[in-house]
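J.: this one's structure only:
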């Protein structure tokens, strides 16, 4: 019986991605017919376009196109930001490329920021199914007063097998490499999933007494200790053996994709899981879209389109990274238990002394429950008390803690204040150390 069950799971694993691709292929003729019908019902030369029936049919075709389209990687769409009341041009530039991730720098127009010494900030985007552009609002709010760098993770679907593995240890190495590349006094912000590897990276650098340890790290809605106030996502991850995830949701990328035969956790599986948790809300949103299209409410339609173009754009994760994350973070709780290893060496957060720590949580977060991110403070007892910061934003869920009005108006200003206060303390400490060193050398 066990062998038969394993064989069945293996077959499911192999067919998962292929079934998805076949479904897209099967729907393509229907999409073409729907597009033709939508055009006929919307054309200014068609009398049907001015009737209630024509408007309803066109709206239905538009909704069908939205839910069956394959969404690619979105554009950042950040061409300018407001700095001191002036629109300043911004250009995302690739400054450091690695096999599975690019480091982008949002370069601001030089004359507008000449002479300014804004803090350097590395925003580590989550590698959990969505593209880094999900953090567009996070990035845009930080650019006016910071030199912003962002990790732009690549879709495993397009990574050839020749590129090798990419797992949680590699993620930590990438974070360390990027911090070292940006240089001294870098402030790191981890949004959701990267909170664990970023904290581990800071611990590894502290253990090595790296002179380029980050000045501060901010963990936003991250699963540091999922035993605290567990959510439905946490309970699912803990309720199944690792073998279940390996055989049920891992699938090889089909031909002719560049990453063909690479075992991945497909982005569409992740998306299906998230949408199932709030299916009624998504159904209501598309029903509203249908109504707004009939009414000609362009603003509401545009708002819906912008959100879902980002939300439905997903990427694949390498199987080894996904499974190691499930095992380390959600099942063994290795970091809070003190049993996490990186490259065979223990990760000890007590080694962190010179990096300020800020944790941010959302009151209504149904992905990372309250207290899960705050647990990082207990793991870092040797950080000075003045460098411990925690904030809970009322009235927001997981997405609202790093995007939207509350993020811009209430969360980001607190984060900015912490970064600058940390910078001032470090500079004052450096000057004091310099004076003491000078006196001691003079005495000698």
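T.: On my side now, so go ahead. Not measured: the values here are computed from a predicted model. Residues are numbered from 1 along each chain as shown.

J.: contacts and neighbour counts: CA atoms only from here.
T.: Noted.

J.: end-to-end on stretch 389-405?
T.: Stretch 389-405 has an end-to-end distance of 22 Å (CA to CA, to the nearest Å).

J.: run the chain-centre distance for it.
T.: In terms of CA atoms, centre = their mean, to the nearest Å, the centre of stretch 389-405 is found 15 Å from the chain centre.

J.: give the buried residues for that stretch.
T.: Using 16 or more other CA atoms under 10 Å as the test for burial, stretch 389-405 gives 389, 392, 393, 396, 397, 398, 399, 400, 401, 402, 403.

J.: also stretch 97-113?
T.: 100, 102, 103, 104, 105, 106, 107, 108.

J.: got another one to weigh against that:
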């Protein structure tokens, strides 16, 4: 019933959004004299904010048409190079890349948003690397006949993607996938898999959430797992290809994140309203573009979501050495030659300080020369992988780390 009620509400709001958009356009039409006097501009701006907030949203596109390297613009080629039921691999290249440009796999979060949330991450790393990114599928469009997708499957997909790209690939995990990416690295290290990553960069990842717990961590631990199973899991309705699949709906994930910073979100929309009233379309569009991406959400399978809550946030299975993959213990001590870079933001309110850094301490058999930690001052969670500080301060550190560890790792796997 939960999903069906949401669909009914969405259908109503979509209609209301269309009506509000029509009236906003009519009031702001240059030929309408009432748009210049009295409450005309105010009403038009209010209607436009409402129309944008309630408009239907689908899967965004990356839309990276070109990148500029050393002042020279290069056209970008985007292509899907590998497809599996629950996720595809997208490759980005440009003509200015050298023949031996490093290959980077960015593991996007499966946490309610699409991989396009990392558009800025891809765009910046694409300047000097051939970039691949995991494009996880919306669980509501994956037929039940394709089976389940849990934490074990996630780790298998990461390994499979690395094997597809080939030896010497670097890997970057942003937020939630830090745990399965680190586990996959350990498994591949134990197996002496020649495609194990040359380096692994983890950014704002919940490796050990016992360090500096945040509101997100507290929400996941203050209730038993059964509460999450009974209260946030829904069944996909019949109109979708994944009808009957149990999922954690994207709209619930979005509502959860919005509620944690409701005041900030309300203020952002109020500021957008004020920009529209005075005709500052550029500032208003910046806010619109952010929320176009932020409100574009997808569902994740119930089994993956519940296992993540259980093993990452409640049991802390990986840092305690108790995480199993297909019945086999994940031993971080088997990471011996994959260079690890942990990046944290000083103001991160989702993954607290020390949670990602824990990966460095847990990799007990990795030489110190292959370990690096960077704490970005005055940076919040999203600033780690998007924005000016990411582009100008953090990305160069990642690039230098990849370069410093490329040749040595290639020799080690040869």
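T.: Sure thing, it's come through. Model, not experiment: these values are computed from the prediction.

J.: TM-score for the pair, please.
T.: The TM-score (TM-score structural alignment, normalised by the length of structure 2) is 0.97; 414 aligned residues with a CA RMSD of 1.4 Å.

J.: circling back: nearest to residue 351 of structure 1 among the buried residues of stretch 97-113 of structure 1?
T.: Of all these, residue 351 of structure 1 sits closest to residue 103, with 27.0 Å by CA to CA.

J.: map that closest one onto structure 2.
T.: Aligned by TM-score structural alignment, residue 103 of structure 1 pairs with residue 89 of structure 2.

J.: residues in contact with that match?
T.: 80, 81, 82, 83, 132, 133, 134, 135, 161 (CA atoms under 8 Å, 6 or more residues apart in numbering).

J.: preserved in structure 1, out of these?
T.: Using both residues aligned by TM-score structural alignment, their matches' CA atoms under 8 Å, structure 1 keeps these contacts from these: 80, 81, 82, 83, 132, 133, 134, 135, 161.

J.: what lines up with residue 107 of structure 2 in structure 1?
T.: Using TM-score structural alignment, residue 107 of structure 2 pairs with residue 124 in structure 1.

J.: who's the closest spatial neighbour of its match, skipping the chain neighbours?
T.: Nearest residue to residue 124 of structure 1, sequence neighbours excluded (CA to CA, 6 or more residues apart in numbering): residue 190, at 4.9 Å.

J.: separation between the one you found and residue 4 of structure 1?
T.: Using CA to CA, residue 190 of structure 1 is found at 43 Å from residue 4 of structure 1.

J.: one more: residue 222 of structure 1?
T.: Relative to residue 4 of structure 1, and taking CA to CA, residue 222 of structure 1 is found at 39 Å.

J.: have a look at these two and say which one is more surrounded.
T.: residue 222 (30 against 9; other CA atoms under 10 Å).

J.: mean deviation (superposed) between stretch 263-275 of structure 2 and structure 1, please.
T.: Superposing on structure 1 places stretch 263-275 of structure 2 at an average distance of 0.7 Å from its equivalents, by mean CA distance after the TM-score superposition for structure 1.

J.: what range in structure 1 does that stretch sit on?
T.: Counting by TM-score structural alignment, stretch 263-275 of structure 2 sits on residues 280-292 of structure 1.

J.: burial measure for the match of residue 107 of structure 2, as a count.
T.: For residue 124 of structure 1, the count of nearby residues is 27 (other CA under 10 Å).

J.: was I right about it contacting residue 151?
T.: Yes: using CA atoms under 8 Å, residue 124 of structure 1 and residue 151 qualify as a contacting pair, with a distance of 5.3 Å.

J.: residues contacting stretch 253-271 of structure 1, please?
T.: 17-18, 128-130, 156-161, 249-252, 312, 314-320, 322.

J.: residue 418 of structure 1: which element?
T.: helix 412-443 (DSSP states H and E).

J.: give me the distance from that helix to the chain's centre.
T.: Offset of helix 412-443 of structure 1 from its chain centre (CA atoms, centre = their mean): 32 Å.

J.: how about stretch 176-192 of structure 1?
T.: The chain centre lies 15 Å from the centre of stretch 176-192 of structure 1; the measure is CA atoms, centre = their mean.

J.: residue 90 of structure 2 should be in a helix, yeah?
T.: No: Residue 90 of structure 2: not assigned to a helix; according to DSSP: H, G, I helix; E, B strand; the rest coil it is strand.

J.: nearest residue to it other than its sequence neighbours?
T.: residue 80 (4.4 Å).

J.: ok, now residue 173 of structure 1?
T.: Spatially, and ignoring its direct neighbours in sequence, residue 173 of structure 1 is nearest to residue 201 (7.3 Å; CA to CA, 6+ apart).

J.: quick one: the one you found and residue 8 of structure 1, what's the gap?
T.: Residue 201 of structure 1 sits 39 Å away from residue 8 of structure 1, going by CA to CA.

J.: which of the two has more neighbours?
T.: Taking neighbours as other CA under 10 Å, residue 201 of structure 1 and residue 8 compare with residue 201 leading, 26 against 12.

J.: counterpart of that one over in structure 2?
T.: That one, residue 201 of structure 1, aligns with residue 184 by TM-score structural alignment.

J.: could you look up the SS state of its match?
T.: Residue 184 of structure 2 - assigned by three-state DSSP - is helix.

J.: hang on, it packs against residue 161?
T.: No: counting by CA under 8 Å, residue 184 of structure 2 stays clear of residue 161, with 10.9 Å between them.

J.: hmm, back to that, make a markdown table out of the kept ones among the contacts of residue 89 of structure 2 and add secondary structure and distance to residue 64 of structure 2.
T.: Formatted as a markdown table, those follow (DSSP: H, G, I helix; E, B strand; the rest coil; distance: CA to CA, whole Å):
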| residue | secondary structure | distance to residue 64 of structure 2 |
| --- | --- | --- |
| 80 | strand | 14 |
| 81 | strand | 17 |
| 82 | strand | 20 |
| 83 | strand | 21 |
| 132 | strand | 13 |
| 133 | strand | 13 |
| 134 | strand | 16 |
| 135 | strand | 15 |
| 161 | helix | 22 |
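
J.: no further questions, thank you.
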